[in-house]
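**Student:** with the sequence up front, the predicted model follows.
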Amino acid sequence: MSDKEAKNTTAHHGQPHVAVLAFPFSTHAAPLLAATRRLAAASPTTLFSFFNTAVSNRSLGLSAGTHGNIRAYDISDGVPEGYVFAGKPQEEIELFMRAAPARFREGVEAAGVESGRRVRWLLTDAFFWFAAEMASEIEAPWVAFWTAGPTSLSAHIYTDLIRDNFKGSLTAAEAQEDETPLDFIPGMSKIRVRDLPEGILFGNLKSLFSDMLHRMGRALPSAAAVFLNSFEELDPAITDDLTSKLTTFLSIGPTNLLHKPPLPSDPDTDACLHWLDAQKPVSVVYVSFGSVTVPPRGELAALAEGLEVSGAPFLWSLKKSEDLPEGFVERTRRQGKVVPWAPQEAILSSAATGAFVTHCGWNSLLESVAGGVPMICRPFFGDQRINGRVVEGVLGIGVKLEGGVVSKEGLVRALGVVLLGEEGREMRKKMKLLREKAEWAVGAQGSSTRNFNQLVKLVDLS
């Protein structure tokens, strides 16, 4: 090491350095990067080393290298050279997770040497239960980011209690019919067994993914802090309970309300917003199941038939319109639009949008609250079922489709309730009040602003 390098190492050694470990699947890495960028802007003297797979980094528009005070690193995806995929569910995730602890350790050590700054804080996706041990090894506090909502987080933290209470596990068929309330968990009296994510009481409880979530629930109480994109006023009872269970529990959102109007994303090449401007207020049905989920063909057909027979104008974000019934797009050309991508936040903020048919992912739920649009929920997996119950049974800002799947008749009835009925008007009133609480939370004196400032102090003092 040269004299100049030695001086730089000495100068930087005491400055904050945060290692950020991303989960590169589904929509996990993007919100973690957004949180990292927000922290980096608030703490400009802190270096943030962001570790993610090359494929996921590219999907985020992030190249390996330095971006302000964020330095991106590509790590291995864990797929051995020459490996032939067998097509098993979650195969990529399993390969990554088996390799992740060692790969992350190597990366964090290398980033410390390269920067001349010892890593003083470990910020990770909450899925990485092994971060507790890593943080202990490098003598740094561990802070975990949960990418979903507080109710699903509570379910994972209470997994052992839930299993003890129900004396084991259930089959998926048994769980789908089980309306037993989880009233032995604070704030969860309106949540039913059937709403739980897979891996707690049903599904393959011995899979790597289920084991990962179980270990996460056990490990999170040892973290220095757990934070998420939510706001305390959304569910005060669960917030209070998680605050008592975790060392520090911080809601710092909804982050989408920090940007008004919404931040520009991809160009609106299909003129969705121009089309919306020509529609009547609270009349349009917006349909989107996120970037990952595609309903079965039978449900796509039922959804198309329900929209067509309802006569309601619709805007449907669907990558492959060829999966729809033959002739549907042509027959409904005057009624609606089917596009491969749509500017969701802007659509939900339009006065014309009256209902949102959704998988009920957490980010979609928050964007719907910001736009004041009631939801029609068709959950598929993970936290989506529990979010759907929160929407309908706790907050009263939407309905779940009858039977939990899309049918033509069920969709038409749901649209009638949300667009035309008194219940729909009440939902919009509740949405308005909830949005006001959310706007206050991210305002200058709000709870989320206070919590974010606390998170920044952790960075600065670590």
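**Tutor:** All right, it came through fine.

**Student:** switch to C-alpha atoms for all contacts and neighbour counts from now on
**Tutor:** Will do.

**Student:** the stretch 201-350 of the chain: helices as residue ranges?
**Tutor:** 208-219, 236-245, 272-277, 297-310, 328-331, 344-348 (DSSP state H, counting those that start in this stretch).

**Student:** and the longest one, which residues are buried?
**Tutor:** When neighbours are counted by 16 or more other C-alpha atoms under 10 Å, the buried residues of helix 297-310 are found to be 299, 300, 301, 302, 303, 304, 305, 306, 307, 308, 310.

**Student:** helices and strands around it, which ones?
**Tutor:** Helix 297-310 sits against helix 408-415, with contacts defined as 3 or more C-alpha pairs under 8 Å, 6 or more residues apart in numbering; DSSP states H and E.

**Student:** buried sites along the helix or strand following the helix it packs on?
**Tutor:** Once the chain leaves helix 408-415, the next helix or strand it forms, by DSSP states H and E, is helix 422-441. Of all the residues in helix 422-441, those buried under the rule 16+ other C-alpha under 10 Å are 423-428, 430-432, 434-435, 437-441.

**Student:** helix 422-441 vs helix 408-415, what angle?
**Tutor:** Relative orientation of helix 422-441 versus helix 408-415 (axes from the mean of the first three to the mean of the last three C-alpha atoms, to 10 degrees): 60 degrees.

**Student:** how far out from the middle of the chain is helix 422-441?
**Tutor:** 21 Å (C-alpha atoms, centre = their mean, to the nearest Å).

**Student:** take a look at this one as well, against the first:
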Amino acid sequence: MELENQTIHVLMVAFASQGHINPFLRLGKHLQTKGLHVTLATTETFRHRIIKHHHTDIGTTTITDEIPAISGIDIVFFSDGLSLEYDRKNNLDIYMDTLAKAGPIHLTNLITSLACDNIRPKKFSCIINNPFVPWVADVASQVGIPCSMLWIQPCTLFAIYHSFYNNAHDFPTKEDPKKSVQLPGLPLLQTCDLPSFVLPNSPFGSITKAFFEALKNIHKLRWVLANSFYELEKEVIDSMSKFVMIKAVGPLVPLKLLGQDHEVRDFVGIDMWKADDQCIEWLNQKEPNSVIYVSFGSLVVLSKKQMESIAIALKKSKRSFLWVVKPSNYPVPEGAGELPEGFLNETKEHGVVVPWCHQSLVLSHKSIACFLTHCGWNSMLETISVGVPIIAYPLWTDQPTNAKLMVEVLGVGIRLWPNDEGDVKSETIGECIKDIMDGPQATEIRAKAARWKDTARGAVAGGGSSDRNVQEFIDDIIRTSSCIECNVNSSSMESQSV
């Protein structure tokens, strides 16, 4: 007999980064609204950051010494093997290696303790991890729980990494650093289009190792879910189907951006900085499609030269702009992330600079004309969901590939290209601003952005491609749980008869 949905518990295990946790929370909310119980596990550093910044939401969030919850999703923590004071950002390789050794021990203990809780025991029917914590698949196997993975980058990146780690195609090497790559379902990829982790000069060996481990463990996974939607990456998803079945369940963005939720604060997610709500009041006073939104996400801190180039371009454009310049949580080079002297006073008539904002509210605002962005995938999905054109300024990791996808494949923006010295000049930024606001391509770019917005909303609507995939995933969890329960009961009856 099939189990009832309310008896099904799912454990999601996420890397302690805002860009990782938010897609998990939104997938968890989808599962929760369909009757499943969901718990998110991450490291103690996340709890520490939330309490340190003393603000926790967009969404109904409570962080206490007891089990906290975000929009009804329980949040639990385990140790990564390091002290809370340890500088993880500037010692990333050491941190990832330590997490891979200590994480399995502490996560296993956490799963055991949750199952034995006298008040609210949790017997998990499925565990969902992501590539930055590939060892979770081994933990799931050891405790006898089916494991799935949520791929939080585009499926295009999955195809690139799969080919790279399986030596299916030639990639750039130290001897041939400019080699281009042609993969099924994708346009020709130059070196500047590839994720930094597959390049011969990548300084982050631990991340490269984590992706390798994730793909090596792919046979241990029951499902590979992706934060994308089928219509967006049809060709690459189809091309990968002979290796692994990827099911797109996105875009995993706030429902407000998809036209499904009109509650302003019900965004289901966390922000690591306190948002400045006054910028929304400022946007309310602006004409439709008149404001340039500038933000580089939760991790990137721009160099002094990059800050100056953007500042000069915005000042010379004479157009309204909203620029997010966040404080850094870790040591940075002198001048990095700082505005040029006098910039605020010189642009006060047409610009606003804030330390952080509710990006969902900003991107969905009628006054936003374009988004100058680093092309992080979460931001790109939010942008697609509201139909806003982009000026792509990719820097590292998956961002160059995301920019390639957004500009050349989807046609929803313009890409900034550095000069021979590796710098993007203010003149180049200024020209792109002019082109995307009212240049020859502007109308076509806006039309394509509007069409992709409609397609994204159709994917998550009832009966859409992503909605169907989520339901198939849930149905499979229920079937698997039913089989496990039947086997357990049969074994128990056999032992009693003996």
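**Tutor:** Alright, I've got the coordinates. As the structure is a prediction and not an experimental result, all values here were calculated from the model.

**Student:** picking that back up, closest to residue 41 of the first structure out of the helices of the stretch 201-350 of the first structure?
**Tutor:** helix 344-348 (23.4 Å; C-alpha to C-alpha).

**Student:** quick one: contacts of that closest one?
**Tutor:** With contact meaning C-alpha atoms under 8 Å, 6 or more residues apart in numbering, helix 344-348 of the first structure is reached by 262, 272-273, 276, 286, 353, 356, 367-368, 370-373.

**Student:** in the second structure, what residues pair with the following helix or strand past it?
**Tutor:** Using DSSP H and E, the next helix or strand after helix 344-348 of the first structure towards the C-terminus is strand 353-358. Matched against the second structure by TM-score structural alignment, strand 353-358 of the first structure falls on residues 368-373.

**Student:** repeat for stretch 299-317 of the first structure
**Tutor:** Stretch 299-317 of the first structure maps onto residues 306-324 of the second structure, going by TM-score structural alignment.

**Student:** so residue 63 of the first structure, which state does it fall into?
**Tutor:** Using DSSP: H, G, I helix; E, B strand; the rest coil, the structure places residue 63 of the first structure in coil.

**Student:** that one: how many residues sit nearby?
**Tutor:** 16 (other C-alpha atoms under 10 Å).

**Student:** likewise for residue 452 of the first structure?
**Tutor:** For residue 452 of the first structure, using other C-alpha under 10 Å, the count is 21.

**Student:** for residue 269 of the first structure, same thing?
**Tutor:** For residue 269 of the first structure, the count of nearby residues is 11 (other C-alpha under 10 Å).

**Student:** check the one 4 residues further on too.
**Tutor:** The burial count assigned to residue 273 of the first structure is 16, neighbours taken as other C-alpha under 10 Å.

**Student:** next one: residue 114 of the first structure
**Tutor:** By the other C-alpha under 10 Å criterion, the neighbourhood of residue 114 of the first structure contains 11 residues.

**Student:** next structured bit after the one helix or strand it maps to?
**Tutor:** Following DSSP H and E, one finds residue 114 of the first structure within helix 91-115. Using DSSP H and E, the helix or strand that directly follows helix 91-115 of the first structure along the chain is strand 121-125.

**Student:** Provide the aligned range in the second structure for that following strand.
**Tutor:** Against the second structure, strand 121-125 of the first structure falls on residues 126-130 (TM-score structural alignment).

**Student:** same question for stretch 379-393 of the first structure.
**Tutor:** Going by TM-score structural alignment, stretch 379-393 of the first structure sits over residues 394-408 in the second structure.

**Student:** gap between the matching stretch and the chain center?
**Tutor:** Taking mean C-alpha positions (C-alpha atoms, centre = their mean), stretch 394-408 of the second structure and its chain are 14 Å apart.

**Student:** show me the contact partners of the match of strand 353-358 of the first structure.
**Tutor:** In contact with stretch 368-373 of the second structure (C-alpha under 8 Å, 6+ apart) are residues 288-296, 362, 388-394, 436-437.

**Student:** rewinding a little: other residues contacting the match of strand 121-125 of the first structure?
**Tutor:** The contact list for stretch 126-130 of the second structure (C-alpha under 8 Å, 6+ apart) reads 9-15, 136-137, 140, 145-152, 214, 477.

**Student:** stretch 408-425 of the second structure too?
**Tutor:** With C-alpha under 8 Å, 6+ apart, stretch 408-425 of the second structure has contacts from 187, 306, 309, 388-393, 403, 406-407, 428-429, 432, 436, 445-446, 448-449.

**Student:** so for it, what gets flagged as buried?
**Tutor:** So for stretch 408-425 of the second structure, counting by 16+ other C-alpha under 10 Å, buried means 410, 411, 412, 413, 414, 415, 416, 417, 424, 425.

**Student:** dump the residue contacts of the closest residue in space to the fourth one that isn't next to it in sequence.
**Tutor:** The shortest distance from residue 413 of the second structure to any non-neighbouring residue, by C-alpha to C-alpha, 6 or more residues apart in numbering, is to residue 390 (4.5 Å). Shown here is residue 390 of the second structure, whose contacts under the criterion C-alpha under 8 Å, 6+ apart are 370, 371, 372, 373, 383, 412, 413, 414.
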